[in-house]
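> Here is a sequence together with a model predicted from it:
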Amino acid sequence: MVNGVRYLGRGIGWVARHPSQWVFGLIPALLTLLLFGGLLTWLGFQIGDLVQWMTPFADGWASGARETLRLVSGIAVFGAALFVSLLLFTAVTLIIGEPFYEALAVRVENSVGGAPPEPDEPFWLGLGRGIRDALILGATALAFGVLFFALSFIPVIGQTVVPVVALVVSGYFLTGELTGIAMERREMRRKERFALLKSRRPTVLGFGTATGALFLVPLGAVLFMPGAVAGATLMARDLCQADTSTAPKVA
């Protein structure tokens, strides 16, 4: 897992040495932040009514038990929303910023030996595939979000182990999204990408968990997105080494 964290560090270091590329990569993330920030703020204001609607059976309970249940339920609902948002934030940002991050990934690869040629396909075909993959990811994230929401009601484990597992799971899918730019350029589709990532699970989980943790820091998903894309590009370059001759080992 340490190797995965190192890739993230390399990516952050790369954009730190190229501040103009960092600013360049902030634009799509800022736009997505406005969208998801607005949705989560709305949820925060509505959470009380939502939880009350979800737990009508507790209306006749003693006030202490009722309020405890609804507090735990509110935390679980908001936590599930954060989990889904963490995954969808990256997916939506990559769709909005496809030209930005494609250019950033190419510059990263050119700085360490050269990027493979762009696939010979229409732009809209690649965009449509990205949207389809994002919808599949969204459905998967929602399913996991419901599972973690249910598990969060387990005493102690639901408030300690479950959040950690959720972070690791989200990190795995985050890595799949972020490495998609470089792997798509190598004409690797979603199933092939995740098969490759599965074969290098410790590295992938190290990168994804560290990235997910940074994204949970206020404004972290915006500030660290360019570095995450750069780090994922470097990692994808190495992981694809056996599959393409255009992915030499990063020093």
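Sure, I can see it.
> only C-alpha atoms for contact and neighbour calcs from this point on.
Noted.
> secondary structure element for the residue positioned nearest the centre of the chain?
The residue lying closest to the centre of the chain (Cα atoms, centre = their mean) is residue 174, at 3.2 Å. For residue 174, the enclosing helix or strand under DSSP states H and E is helix 157-178.
> Whichever strand or helix holds residue 4 packs against which elements?
Secondary structure from DSSP H and E places residue 4 in helix 2-17. With contacts taken as 3 or more Cα pairs under 8 Å, 6 or more residues apart in numbering; DSSP states H and E, helix 2-17 sits against helix 19-54, helix 201-216, helix 225-239.
> Mind listing what's buried along the second one?
Within helix 201-216, the residues that qualify as buried by neighbour count (16 or more other Cα atoms under 10 Å) are 201-212, 214-215.
> could those be laid out in TSV, adding distance to residue 81?
TSV is the format used below for those (distance: Cα to Cα, whole Å):
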residue	distance to residue 81
201	26
202	27
203	27
204	24
205	22
206	23
207	22
208	19
209	18
210	20
211	18
212	15
214	17
215	14
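> quick revisit: next SSE downstream of the helix holding residue 174?
For helix 157-178, the succeeding helix or strand toward the C-terminus, using DSSP H and E, is helix 180-185.
> which strands and helices sit next to that next one?
Helix 180-185 packs on helix 98-111, helix 190-199, helix 225-239, going by 3+ Cα pairs under 8 Å, 6+ apart.
> And here is the other one:
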Amino acid sequence: MGQVRSAGSEFLLGLQLLGRGFARYGRNPRLLLLGAIPAFITFVLFAVGWVFLIIYIDDLAAVVTWFADGWADGLRQVIRFGAGLGILVAAALLSALTFTALTLLIGDPFYEVISEKIEDGLGGTPGAVDLPWYRTLWPNLVDSLRLILLGIAIAIPMFLLGFVPIVGQTVVPVLNAIIGGWLIAVEVTGIPFNRRGLRLRDRRKILRAHRAMALGFGIPVFLVLLLPVVAIIVMPAAVSGGTLLTRRTLGLSIAEEEPARAPHAIAG
């Protein structure tokens, strides 16, 4: 019972960290614009892709259900509806993951500034490895590609489960949110972890020890990233919150430092 309560508390803390990320990011209009630029570029690319996907979804469903061409009309329509839904569910998972990865790659120098400013306000970055952004771009790209490939590997069975009546319309979306939330939490914490010289394997190990907190943070990000336009604002805020999540999992303070005050003059 205590473990359930602890997991619930950690999940809520992850959700709170996302909210605090929004609050910290929103205080600075310059950071608002800075963080929105790469997210907007990625959004335009994905919007075009989704338009084509929706236009041709019936054709794609027919292609993947070629075996049903000779079936009775009603049964063929049911199986192709399930296929179309499965394609959209798998595309949603891949979109959220690849949107995050591509936005982080395009905006690496921008989000590095946002993350570093967050940590500066919390007392700095213990264990920081001082490398220019272009030195970290390739390792970040490799880590992102590994996560995308993992997402593709997971999306395939999710797509196949979409054919199963009831399960495909209920269980699969829930699993999608849980898996997508976890992978996004791993992705958006990449910048603060990499700043400390910690790579993907280290990141996953540390976050796994705080899985409920990572899910409380990542699942809302995953769900909101499915909403058009909103994703432009969510991504930089998620990086801000991911910095707080990183500090929390590393046992560092997430309380903002009070500015030093001049001592009061002593009356003579």
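Yes, it's here. Note that the structure is predicted; figures quoted are calculated from it, not measured.
> Pretty sure the residue nearest to the centre of structure 1 sits against residue 210.
No: in this structure, residue 174 of structure 1 is not within contact of residue 210 by Cα atoms under 8 Å, at 10.4 Å.
> Which helix or strand contains residue 131 of structure 2?
Applying DSSP H and E, one finds residue 131 of structure 2 in no helix or strand.
> That one: what's it in contact with?
Shown in contact with residue 131 of structure 2 (Cα atoms under 8 Å, 6 or more residues apart in numbering): residue 195.
> returning to that earlier point: check the helices and strands packed on helix 2-17 of structure 1 for me and report the most buried one.
Of all the helices and strands packed on helix 2-17 of structure 1, helix 225-239 has the most neighbours on average by mean count of other Cα atoms under 10 Å, namely a mean of 27.
> Tell me the residues of structure 2 aligned with it.
Aligning helix 225-239 of structure 1 against structure 2 (TM-score structural alignment) gives residues 235-249.
> re the thing from before, and of the buried residues of helix 201-216 of structure 1, the nearest to residue 44 of structure 1?
Nearest to residue 44 of structure 1, judged by Cα to Cα, of the buried residues of helix 201-216 of structure 1 is residue 215 at 19.0 Å.
> And the closest one, what's its match in structure 2?
Residue 215 of structure 1 maps onto residue 225 in structure 2, by TM-score structural alignment.
> any idea which helix is longest in structure 2?
helix 73-106 (DSSP state H).
> List the superposition-based mean deviation of the match of helix 225-239 of structure 1 with respect to structure 1.
Comparison of stretch 235-249 of structure 2 with structure 1 after fitting gives an average deviation of 1.0 Å (mean Cα distance after the TM-score superposition for structure 1).
> list the contacts for residue 149 of structure 1?
76-77, 79-80.
> Can you match the residues you listed up with structure 2 and say which hold?
Conservation of the contacts of residue 149 of structure 1 in structure 2, assessed by both residues aligned by TM-score structural alignment, their matches' Cα atoms under 8 Å: retained contacts are 76-77, 79-80.
> Reformat the contacts of residue 149 of structure 1 as CSV; add distance to residue 156 of structure 1.
Output for the contacts of residue 149 of structure 1, formatted as CSV (distance: Cα to Cα, whole Å):
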residue, distance to residue 156 of structure 1
76, 13
77, 17
79, 16
80, 17
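> For the spatially closest residue to residue 131 of structure 1 that is not a sequence neighbour, give me its contacts.
In space, and not counting its chain neighbours, residue 131 of structure 1 is closest to residue 95: 7.0 Å by Cα to Cα, 6 or more residues apart in numbering. The contact partners of residue 95 of structure 1, by Cα under 8 Å, 6+ apart, come to 127, 130-131.
> Now that we have those residues, which of them are buried?
The neighbour-count test (16+ other Cα under 10 Å) marks residue 130 as buried among these.
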